[in-house]
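**Q** pasted the sequence and its predicted model underneath.
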Amino acid sequence: MRTLFISDLHLHSGRPDLTRALLHFLASTAQECDQLYILGDLFEAWIGDDFIPEDLQPVVDALNALSRSGCEIFFQHGNRDFLVGQRFAELTGVQILGDSEIIELASGPALLMHGDQLCTDDHAYQALRQQLRNPQWQQAVLAKSVTERLEMAKQLRMASETQTADKSTEIMDVNPQAVQQAMATANSDLLIHGHTHRPAVHSLEAGKRRIVLGDWDKSGWYLEASEQGEKLIEFNLN
């Protein structure tokens, strides 16, 4: 059994190189895996399943092709693509996960999260996250026109960039106590997440581990899990 994990690609029209890199990854590296987990922020913004940008249609088609080839694909919402819904799942063949999921790897149980819910020191973001994940708020947004939603996504990105520039790196990282609590609740010695864009394998107390997936920007990242263990891999996007 070979399982791959990716997150934080932030695909959008301004970075066609990222889309090309993902298409190559899905057609090559992912072809040899049994399961692929996408742990959030596949897209820079997703305004609803009724609007698929033309430049992202190949991604939908490639995910569908990989799924039909026999690879199980799982998708977890991030803080950028929280409006991905059932229609997207039907078009791609992915299975949508909850915010926290336990899966079984060869090394034992693993807790999967996007990771933003662990950044509990960022109180302003956590308040915003609660709003963005509210089903009633999401339904109200999806009822708006595509033009309105595109403008709203633009405004949210601008606000996020402004707020991020004013925050310390410590506030935007995960809170150690939140990590400990999440792993204890899940009864898991391994946590895999993205969001922070700080790829690393952290050794914790009592033999526990936290693996942080890298974002795709200057290079790409994926985690490979097999009977030999877990390996965090960086690769050239070109």
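**A** Sure thing, it's come through.
**Q** can we go C-alpha only for contacts and neighbour counts from here?
**A** OK.
**Q** who's in contact with the residue most central in space within the chain?
**A** Geometric centre of the chain, nearest residue: residue 40, 1.6 Å, by Cα atoms, centre = their mean. Residues near residue 40 by Cα atoms under 8 Å, 6 or more residues apart in numbering: 7, 8, 75, 76, 77, 78, 79, 80, 81, 114, 194, 195.
**Q** for comparison:
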Amino acid sequence: MNTLFIADLHLCEQEPAITAGFLRFLQREAVHADALYILGDLFEAWIGDDDPAPLHGEIAAALQALQNAGVPCYFIHGNRDFLLGKRFAAISGLTLLPEEQVVELYGRRMLIMHGDTLCTDDQAYQEFRQKVHNTWIQRVFLALPLRWRLKIAAKMRERSQQTNRYKSAAIMDVNPEAVEQALLRHDVHWLIHGHTHRPAVHKLALSRGEAHRAVLGAWHREGSMIKVSADAVELIQFPF
């Protein structure tokens, strides 16, 4: 018995090897799990559930097949696919979760999230995040013609890449105080997240005792998952 967590696949038409690796992962590994949790950035970009990209239909069908096999799939939005909505969730069978969720697995209470909200030292990003998560702004964007949304998304991505070149590695990592506050707020001793692309399992000393922060890796050259069972919490890297 185990539950699997993944994040930061950044699926897109330009990276077919990652898509193929994800489909194999669903068919060979995830199908044997009790559940699969996707902690954001499943897609490189998401401009609306009405985007007819063939990749979206392929992934939706694969996720639905996994759930038809008896494995429930849960999704927390990332900073790239925060507009993924109820329409895609319905055709893929995904259960959409809030940005912070506590799950109880094999005797452990664990907090799961994408992880970008923990990077509080990057004030510019946090201000940007607050703007794009404004419901009114999202409604206006989604009402635009698809071709306009594609152009806007491409420009925003280019601007983000340019900006990140000048940011230090430290500023784009999680803030230790933000991590501790999240753990204490939810009264948990385990945190699982993605976003930073820095896979590791960290041991933390908190005022309430020892805690752990498990960070998923991005699917750039290999896959990354966290496997939680009654015996262990394992960070596993594997070839596509």
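**A** That came through fine. Since the model is a prediction, treat every value here as computed from it, not as a measurement.
**Q** tell me the counterpart of residue 35 of the second structure in the first structure.
**A** Mapped onto the first structure by TM-score structural alignment, residue 35 of the second structure lines up with residue 35.
**Q** for the residue nearest to the centre of the first structure, helix, strand, or coil?
**A** Under DSSP: H, G, I helix; E, B strand; the rest coil, residue 40 of the first structure falls in the coil class.
**Q** not counting sequence-adjacent ones, nearest residue to it?
**A** In this structure, residue 40 of the first structure finds its nearest non-sequential neighbour in residue 78, 3.8 Å apart by Cα to Cα, 6 or more residues apart in numbering.
**Q** also residue 97 of the first structure?
**A** Residue 97 of the first structure sits nearest to residue 76 (Cα to Cα, 6+ apart), 5.1 Å away.
**Q** that neighbour -> the second structure?
**A** That one, residue 76 of the first structure, aligns with residue 76 by TM-score structural alignment.
**Q** contact partners for that match?
**A** Contacts of residue 76 of the second structure by Cα under 8 Å, 6+ apart are 37, 38, 39, 40, 96, 97, 98, 99, 113, 114.
**Q** same check on residue 133 of the first structure?
**A** Contacts of residue 133 of the first structure (Cα under 8 Å, 6+ apart): residue 82.
**Q** if I look at it, how far off is residue 85 of the first structure?
**A** Using Cα to Cα, to the nearest Å, we find residue 133 of the first structure at a distance of 12 Å from residue 85 of the first structure.
**Q** what of residue 141 of the first structure?
**A** 13 Å.
**Q** what about the nearest residue to residue 77 of the first structure once chain neighbours are set aside, distance to residue 194 of the first structure?
**A** Nearest residue to residue 77 of the first structure in three dimensions, chain neighbours excluded: residue 40, at 4.6 Å (Cα to Cα, 6+ apart). Per Cα to Cα, residue 40 of the first structure is found 8 Å from residue 194 of the first structure.
**Q** common neighbours of those two, please.
**A** Common neighbours of residue 40 of the first structure and residue 194 (Cα under 8 Å, 6+ apart) are 7, 8, 114.
**Q** all set now, cheers.
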